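*Asks:* Mind looking at a prediction? Sequence and model below.
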Amino acid sequence: MGADIERGIGQEVRGATQFPHAMAFGALPDGEAEALVEESAKVTAREGRACGIHITFAPVADVNLTSENPIIATRAFGEEPEGVSRLVKAYLRGCRAEGMLATPKHFPGHGRTTADPHAEMPVVEALREELDETDLAPFRAAFAEGGDLVMSAHVAYPALTGDDGTPATGSEQILKGLLRDEMGFEGPVVSDSLLMGAVQDTHDSPGAQAAALVDAGVDLLLDPDDPEAVAQGLVEAVEAGTLPRARVDEAMRRTWRLKERLAERHGREEAFPTDARHDPDESRKVGHAEHQQLARRIARQAVTILDNGTGALPLSPELGEKTVFVRLAAGEHTDNVLLAKSVQETLPQARYYAAGPDVEERELEILRREAADADTVVLALRVEPAAWHTFGLTDPQHRFAETIVAEHPTIVAALGTPHVLSDFPGAIARLCAYSDVPASQEALVEALAGNGL
């Protein structure tokens, strides 16, 4: 079983441990970042194994090379290939230590994209030399460290294929020529989700698409819309001779070797138990207090104060109702309750408000009036990568934030990408948590109050 658990099992399982986004680890001191990435990967593997998960579709090995990237952003460890490479290797070591198979992604690099492949296929126009120097570096490091699988990107690379209409997932030049022949990777290639718009409607049927992708070099098809049609299409393609049987056998052998690797690490019965009875000892690993404490520690250490020239930080709890706290969330997938609770507990007299992407102008006008008599306004901006939504604040949200910063003493905090902070140079202080997970929300409020920094 595989799962998308970049931020820990808590990303998918309620009550399990959820770590901050990868960029938060990249913000940690150099002496601690690798150790904490490795430890967090061990926790993810430990809790994942307790839930019956064998494969994590992580780490993200992309180098985030543009502030406009709507789908990678804070999911990347950073913006420099050397640092990303070190942390990718640390993640792989942690997974291996606890018996989890890991999947560096999205090959050959998703960090330059400015479109969301859930909706359309991005095209990366970088030269081959640029890709070699930057985008491919973390993957070379991952393969040297022993990455088990690799996930392909639904992104076109004209410098590698000669056209802008073929994604890496469907390119023999990339999956066989570059990945296998040049870079020497022998593990399975798993596609990114086949439910994404970048690869929808590219063939006459799901079966035809599956056959083409397997023929191009994909070994495992992730999230097919119609699994039965895919299986039938593969059979028909083999029988018709359009998909070589040897290619199917090759994909099967690579997948089988993964199972053998798990059996070698754990013993066959532990890796693939035939007794489905519940083990309470395993369950107690999930969301263990020590694991949750590690997530909180990482979140606190990651918070970065980018400027505080006026000495506005830390806020004093005695400021009372003269502090107005406004959360602007760019995406729909958002938990407003936890942040409100943290503000109430840490800055109990502050007035708290929230405005999501669908906020109406009349509601923003009410917030403007609430801020009118404030000594300090705190704007917490949640801008995170997520599928199928506009990346960044909406125009009304952005205009509101600009007005508040221009008219009132305002602290601007980012619960996500730090790039949003550059839009507000007039803020009296700016800080970033790099993530909006529960631990990061709590850590941001603690930092505002001067706790833990």
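*Replies:* Noted; the coordinates are in hand.

*Asks:* CA only for contacts and neighbour counts going forward, please
*Replies:* Noted.

*Asks:* show me what contacts the closest residue to Leu220 other than its chain neighbours?
*Replies:* By the measure of C-alpha to C-alpha, 6 or more residues apart in numbering, the closest residue to Leu220 outside its immediate chain neighbours is Val190, 4.5 Å from it. By C-alpha atoms under 8 Å, 6 or more residues apart in numbering, the contact list for Val190 reads 149-152, 218-222.

*Asks:* For Phe19, see how far away Val190 is.
*Replies:* Relative to Phe19, Val190 is positioned 24 Å away (C-alpha to C-alpha, to the nearest Å).

*Asks:* Let me know the helix or strand that Pro224 is in.
*Replies:* When secondary structure is defined using DSSP states H and E, no element contains Pro224, which sits outside every helix and strand.

*Asks:* Cys95 now?
*Replies:* Using DSSP H and E, the element containing Cys95 is helix 81-97.

*Asks:* Which strands and helices lie in contact with that helix?
*Replies:* Other elements packing on helix 81-97 under the criterion 3 or more C-alpha pairs under 8 Å, 6 or more residues apart in numbering; DSSP states H and E are helix 22-26, helix 30-50, strand 101-102, helix 137-145.

*Asks:* structure B:
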Amino acid sequence: MVDILKYIEAKKRLSPKEKAGQLFMPAAFINDTEEEILEIEKLIKEHHVGSLCFFHSRASAATNFEGKKKIVKNEDSFETLQKLIQRYQKVAKYPLLIAIDAEWGLSMRIENTPQYPYAITLGALKDNENLIFKIGQHIAKDCKAAGVHWNLAPCVDLNSNPNNPVIGYRSFGADKVKVAKKASAFVRGTQSEGVLTSIKHFPGHGDTATDSHLDLPLIDKPKQELVLNELYPFQKLIEEGIDSIMIGHLSVPALANGATVSSSVSKDIIKGVLRDQMGYDGVVISDALNMHAVSKDFPIKGELEWLAFDAGNDVLCFAENVREGIETILQNATEAQIEESFERIWSLKTKALRTNSSSELTDSSDLNRRIAEKSITLYKGDEAKIADFRKTNFCTLTLKRNSDEDNSDSIKRLEIIKSEVANEKSVLLLLTPPQSKPTNTFGFLQQEIIFISNLLRTKNVVLYLFGNPYVLKHINIDNAVAVVIVYQNFKVFQDVAVQHFLGNLKAVGKLPVNI
């Protein structure tokens, strides 16, 4: 437990270099080698970084954009995370602010920890913000159990582009008012446990078809349209009081006086739109500076860090050039500029360090079941048609495959399935997409898409979809008896789907996106 009075007093003793170090949030990795851990300890000791952001491993999706490295599994990831946080805190002259992306729980980064539903599932809830509040609360408790102060969530991007490769299921939906309300409930639940949040990705990453991990997305909309839609949830939450806002790597010329630079290095967008026009005076954090949307354009070490800071970012997330970044900032920034960001960060850190830690992870089962019952959505058909279908001599077909399964094996199994259902007239199809992201048709093989579409066209089919509803863009459901969207493939969601099919539960959810 931090002695908060000593910590507040320490603020007076920081040198200009130490204050500049507080701006930096390098990445830390749960599955690092001892050599890599020692390098991070050296970074903390020598440069007095203010915070760390934890990721699963150096081969995980957030760092291994092209997927060339094999992801290491670690059944003890949670305990490893706890020990690493304690170890890094011990070598820090000033307490570190520990951050993580836990949009649907620590499981977003850590195995064997509670997983809660994706935002798109919460978006299907009608007037059940209390459940979303509890989600924020539960995830915050898990963060505290790990030693994490700052959950870099939720996304308030509007889910308006079905081909979005990086947001999609991470958004509450397409309706700006509902997104704002649901995000507010999540934030309030998190704040109730004393954990910090960060709404993202300003000025709105929803309407893009480019992954900013790989390249810079362009949003070519007029300013008035952006203000009315994309900026709306950010404005509403600013008015309610939030801890921080994360800036996305997005080119939005209408907000940057016609410039096509990334929002994360644009003074017009951060200082002009966000601070001056929208009245936000809290902490601004950059999206990860290792992302190719910006990193590939600034080969000189320290240049990107300086430009991001000069544009208005107070915290430089996933900064890869800490030493050079500190030196460049000290050379170029005014004392007042550094002091302003330092004051914001120190104040946020003081708030976080006042929070008592917790020791146990939450139990997700009961809350997930309640959400499953309230989110399940009857997209096509009606309850009566499903009741009539139950009286037929139907067969049940489960299509579920891991995305890393060998294609030849999948095709062989598909041929067996075809022969098994060839003479069936009615099929209850339980469909789980191989992946949640839309890239490569959600991981489906083309042969699988053709088979599913033919099945729906030629037989009486009731379809239960345990995954991203945008999958329905790729199959023709015109002849389906009924289509029910379950959103998740957790066991409790499967159990609720069974109860719905048996007629013991009505589907009361509402699809939060347009297909």
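*Replies:* Structure received. What you see is a predicted model, and the numbers here were worked out from it, not measured in a lab.

*Asks:* Quick TM-score on the pair, please.
*Replies:* A TM-score of 0.81 describes the superposed chains when it is computed by TM-score structural alignment, normalised by the length of structure 1; 404 aligned residues with a C-alpha RMSD of 2.8 Å.

*Asks:* related to what we said a few turns ago, closest one to Gly331 of structure 1 among the helices and strands packed on helix 81-97 of structure 1?
*Replies:* helix 22-26 (18.5 Å; C-alpha to C-alpha).

*Asks:* Spatially, and excluding backbone neighbours, which residue is closest to the counterpart of Arg344 of structure 2 in structure 1.
*Replies:* Alignment note: Arg344 of structure 2 maps to Arg254 in structure 1; criterion TM-score structural alignment. Nearest residue to Arg254 of structure 1, sequence neighbours excluded (C-alpha to C-alpha, 6+ apart): Pro188, at 5.5 Å.

*Asks:* The one you found reaches Ser152, doesn't it?
*Replies:* No: judged on C-alpha atoms under 8 Å, Pro188 of structure 1 makes no contact with Ser152 at a distance of 10.5 Å.

*Asks:* More neighbours: which of these two?
*Replies:* Between Pro188 of structure 1 and Ser152, counting by other C-alpha atoms under 10 Å, Ser152 is the more crowded of the two (28 against 24).

*Asks:* In structure 2, what residue corresponds to the more buried one?
*Replies:* Using TM-score structural alignment, Ser152 of structure 1 pairs with Ile247 in structure 2.

*Asks:* now for the residue nearest to Arg254 of structure 1: what does it line up with in structure 2?
*Replies:* Under the pairing rule here (TM-score structural alignment), the equivalent of Pro188 of structure 1 within structure 2 is Val283.

*Asks:* show me the contacts for that match.
*Replies:* Val283 of structure 2 makes contacts with 243-245, 313-315, 341, 344-345, 348, as judged by C-alpha under 8 Å, 6+ apart.

*Asks:* now these as a markdown table including secondary structure, distance to Ser403 of structure 2 and neighbour count?
*Replies:* Written out in a markdown table, the entries for the contacts of Val283 of structure 2 read as follows (DSSP: H, G, I helix; E, B strand; the rest coil; distance: C-alpha to C-alpha, whole Å; neighbours: other C-alpha atoms under 10 Å):
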| residue | secondary structure | distance to Ser403 of structure 2 | neighbour count |
| --- | --- | --- | --- |
| Asp243 | coil | 37 | 20 |
| Ser244 | strand | 35 | 26 |
| Ile245 | strand | 33 | 28 |
| Asn313 | coil | 37 | 28 |
| Asp314 | coil | 39 | 27 |
| Val315 | strand | 36 | 29 |
| Ser341 | helix | 43 | 23 |
| Arg344 | helix | 43 | 19 |
| Ile345 | helix | 41 | 25 |
| Leu348 | helix | 40 | 18 |
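
*Asks:* preserved in structure 1, out of those residues?
*Replies:* Taking both residues aligned by TM-score structural alignment, their matches' C-alpha atoms under 8 Å as the threshold, the shared contacts between this structure and structure 1, drawn from these, are 243-245, 313-315, 341, 344-345.

*Asks:* Distance to Asp157 of structure 2 added to the residues you listed, as TSV?
*Replies:* What follows is those, written out as TSV (distance: C-alpha to C-alpha, whole Å):
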residue	distance to Asp157 of structure 2
Asp243	17
Ser244	15
Ile245	12
Asn313	19
Asp314	21
Val315	21
Ser341	25
Arg344	25
Ile345	24
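
*Asks:* ok, so of those, who is nearest Ser408 of structure 2?
*Replies:* Ser408 of structure 2 has its nearest neighbour among the kept ones among the contacts of Val283 of structure 2 in Ile245, at 45.5 Å by C-alpha to C-alpha.

*Asks:* quick one, what contacts the closest one?
*Replies:* Under the criterion of C-alpha under 8 Å, 6+ apart, the contact list for Ile245 of structure 2 reads 198-202, 282-285.

*Asks:* Among the residues you listed, name the ones in strands.
*Replies:* Cross-referencing the contacts of Ile245 of structure 2 with the strands (criterion: DSSP state E) gives 199-202, 283-285 as the overlap.

*Asks:* Nice, that's everything, thank you.
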